[in-house]
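1. for reference, the sequence and a predicted model appear below.
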Amino acid sequence: MAANSIEAEGAWQKALRSAGTGSCVELRPLDDGTVAMRNSRFPEGPALVFTRPEIDALLDGAKKGEFDHLAA
């Protein structure tokens, strides 16, 4: 999916904790049920697009602490 077609779909959302730091991962739901993810430092750069089951697995793993070793 081209970045410009993603731009037409709506607003990006980022975690409140990242506000003002410039180090943000932003997400937005797309009309087809997928979810786009991008680095806010590069808003014109590429976005990764994930299926709903992929996002559900990511969020479940994050809630269970499976990625805590990646946090600074």
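-> Okay, I see it.
2. alpha carbons only for contacts and neighbour counts from here, please
-> Noted.
3. and Glu66, how far from Leu27?
-> 20 Å (C-alpha to C-alpha, to the nearest Å).
4. neighbour-wise, which of these two wins?
-> Leu27 (20 against 12; other C-alpha atoms under 10 Å).
5. not counting its neighbours along the chain, what's nearest the more buried one?
-> Leaving aside its chain neighbours, Leu27 sits nearest to Met37 (4.5 Å; criterion: C-alpha to C-alpha, 6 or more residues apart in numbering).
6. second one coming, line it up with the first:
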Amino acid sequence: MEAELSGAVWRKASLSSDNGGDCVEVAVVDAPAAPGAGHKAGLGSLYVLRDSKNPDGPKLFFTRSEWDAFVGGVKLGEFDG
């Protein structure tokens, strides 16, 4: 199933080099071609999140509205410890 994401363009935060390059990466993919998209397949483009240290590991899939809510929460500090 990983083959369907082989053409994905993964982006990493520019600040990731400050922590040794360990970071999450995000790609925008077409939902029908995204393995693991499950019930979100067919909902348009999906944002896929993965761990840069384990690119073949589990991935999280977000619809556009879910991604916008997540990014908004990060910007507002909702996930700060």
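-> In hand now; what should we look at? In this text, all values refer to a predicted model and were calculated from it rather than measured experimentally.
7. sorry, back to before: I figured the residue nearest to Leu27 of the first structure hits Pro43, correct?
-> No - applying C-alpha atoms under 8 Å as the test, Met37 of the first structure and Pro43 come out as separate, 10.4 Å apart.
8. how close does Thr57 of the first structure sit to Arg17 of the first structure?
-> Actually, residue 57 of the first structure is Ala. It isn't Thr. 22 Å.
9. and what of Ala62 of the first structure?
-> Computed as C-alpha to C-alpha, the Ala62 of the first structure to Arg17 of the first structure distance reads 15 Å.
10. and these two? Which one has more around it.
-> Ranked by neighbour count (other C-alpha under 10 Å), Ala62 of the first structure and Arg17 place Ala62 first, with 12 against 9.
11. tell me the residue in the second structure aligned with that one.
-> If you follow Ala62 of the first structure across to the second structure using TM-score structural alignment, you land on Val74.
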